[in-house]
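J.: model the following, please.
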Amino acid sequence: MSAVLKSQHQFRPMQMDDLDAVMAIEPHIYLYPWTRGNFSDSLTSGYSAWVLVRNEQIVGYSLMMMVLDEAHLLNLSVDKDFQKQGLGRLLLEYMVETARSNQMANMFLEVRSSNISAIALYENMGFNEMAIRRAYYPAADGREDAVLMGLAL
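T.: As a prediction, the model looks like this:
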């Protein structure tokens, strides 16, 4: 990632006060968004939750649960107006480094089987497909499969 892209953005821990900004993004990028309660519960549970800030505006966020030596990426999102600028990769790199710095051995995630660009990003970052979780996500025509991916840290 370029030094310019990194210098324009900063990471900081997500706080309850950030949820209005996060909830302004979430329903615009997902047909089945997380609820405010999902985010609040994640923060209360002590998950690793981060916002990506540019010019004092939250442009992305990510949450990860770490248990024993495994990290599970729960949500990685970039505001629709800031997509296709390398910010998803920047967020993912940050979360992988966070997992490594917390001595996690592996990182896992699920991604919609139809989300080809996200799957390409994860594969480019070294994640491998491990399994298919049948009918994991809600979808307009019923349910959609998830691709379970993993990365050895």
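J.: all contacts plus neighbour counts: C-alpha atoms, from now on.
T.: Noted.
J.: would you mark the buried spots in the strand or helix carrying residue 24?
T.: Using DSSP states H and E, residue 24 maps to helix 19-29. Neighbour-count burial for helix 19-29, counted by 16 or more other CA atoms under 10 Å, picks out 22, 25-26.
J.: identify each buried residue in the longest helix along the chain, please.
T.: Longest helix in the chain by number of residues, with DSSP state H as the criterion: helix 87-101. Within helix 87-101, the residues scored as buried using 16+ other CA under 10 Å are 87-92, 94-96, 99-100.
J.: any chance of the buried residues of helix 19-29 in a markdown table, plus distance to residue 65?
T.: Shown next, in a markdown table, are the buried residues of helix 19-29 (distance: CA to CA, whole Å):
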| residue | distance to residue 65 |
| --- | --- |
| 22 | 18 |
| 25 | 21 |
| 26 | 19 |
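J.: now the other sequence, so there's something to compare against:
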Amino acid sequence: MNSLMAIETACHDFPWSEKTMHSCLSGRYFNGALYVQNELVGFYIGEVAGPDHTLMDICVAPPHQGQGHAKALLSDFIAASEQAGAENLFLEVRESNVSAIALYQWAGFTEAGVRKNYYPSANGKEDAILMALTLSFGSESTLLS
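T.: Reported below is the predicted structural model:
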């Protein structure tokens, strides 16, 4: 838990609380972690809601960013969701987080709406872009090359 919180805090100006993190590690949630040389460098947390899955959080420790680890984690989230029989995947992302938006677009997510004033920010509130991906069963991959 300490390693998760250290990465969460390093990645976000407004990180989850330890209580929130703890509550998202069981029940209807599932997660994945990425280790490099026995060091936790990133993780994701997904939520199951009927036939849909939501990516609640994805983080890569700053010293390990830009090395493809977020792609690996997102690919694992999608694969785990497919294996569980999910029909649709959803996520919200800060409108200012252009690198995350590009990552999600690379994976096939498309904009599905906007949540106005969703995230806290240094200047008050920031909109969230709602993104979605419909899983196509029977294809070799839902990811774009």
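J.: just give the TM-score of the two.
T.: Overlay of the two chains. TM-score (TM-score structural alignment, normalised by the length of structure 2): 0.91; 135 aligned residues with a CA RMSD of 0.8 Å.
J.: picking up where we left off before, show me what the longest helix of structure 1 is in contact with.
T.: With CA atoms under 8 Å, 6 or more residues apart in numbering as the test, helix 87-101 of structure 1 has contacts from 1, 6, 52, 60-62, 64, 66, 71, 76-78, 107, 121, 153.
J.: need the buried ones from these selected in PyMOL.
T.: Applying 16+ other CA under 10 Å to the contacts of helix 87-101 of structure 1, the buried members can be selected in PyMOL as follows:
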select buried, resi 52+60+61+62+64+66+71+76+77+78+107+153
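J.: show me the contacts of helix 87-101 of structure 1 that map onto helices.
T.: Taking DSSP H, the ones among those that sit in helices are 6, 121.
J.: where in structure 2 does the next helix or strand after the helix holding residue 24 of structure 1 fall?
T.: Note on helix 19-29 of structure 1: by DSSP H and E, the next helix or strand toward the C-terminus is helix 36-44. Per TM-score structural alignment, the counterpart of helix 36-44 of structure 1 in structure 2 is residues 18-26.
J.: follow-up on the earlier one: what residues in structure 2 pair up with the longest helix of structure 1?
T.: Helix 87-101 of structure 1 covers residues 69-83 of structure 2 once aligned (TM-score structural alignment).
J.: can you lay out the buried residues of helix 87-101 of structure 1 as CSV showing distance to residue 126 of structure 1?
T.: Below are those laid out as CSV (distance: CA to CA, whole Å):
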residue, distance to residue 126 of structure 1
87, 17
88, 15
89, 12
90, 14
91, 15
92, 11
94, 14
95, 14
96, 11
99, 14
100, 14
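J.: between those residues, which is closest to residue 32 of structure 1?
T.: For the buried residues of helix 87-101 of structure 1, the residue nearest residue 32 of structure 1 by CA to CA is residue 88; the value is 19.1 Å.
J.: how far does the longest helix of structure 1 sit from its chain's centre?
T.: Relative to its parent chain, helix 87-101 of structure 1 has a centroid offset of 9 Å by CA atoms, centre = their mean, to the nearest Å.
J.: quick one: that helix to structure 2 mean distance?
T.: Superposed on structure 2, helix 87-101 of structure 1 shows a mean distance of 0.3 Å to its aligned residues (mean CA distance after the TM-score superposition for structure 1).
J.: now the spatially most central residue of structure 1. Nearest residue, chain neighbours left out?
T.: In structure 1, the centroid-proximal residue (CA atoms, centre = their mean) is residue 76; its distance is 1.5 Å. Spatial nearest neighbour of residue 76 of structure 1, excluding adjacent residues (CA to CA, 6 or more residues apart in numbering): residue 62 at 4.3 Å.
J.: trace stretch 110-130 of structure 1 over to structure 2 and give me the residue numbers.
T.: Stretch 110-130 of structure 1 maps onto residues 92-112 of structure 2, going by TM-score structural alignment.
J.: could you list the buried residues of the matching stretch?
T.: For stretch 92-112 of structure 2, by 16+ other CA under 10 Å, it's 92-95, 101, 104-105, 107-111.
J.: now stretch 8-21 of structure 2
T.: 8-10, 21.
J.: and if you look at stretch 84-92 of structure 2?
T.: 86-92.
J.: which of these fall in strands?
T.: 88-92 (DSSP state E).
J.: picking up where we left off before, so who does the residue nearest to residue 76 of structure 1 touch?
T.: Residue 62 of structure 1 makes contacts with 49-51, 73-77, 91, 95, as judged by CA under 8 Å, 6+ apart.
J.: I am finished for the moment; much appreciated.
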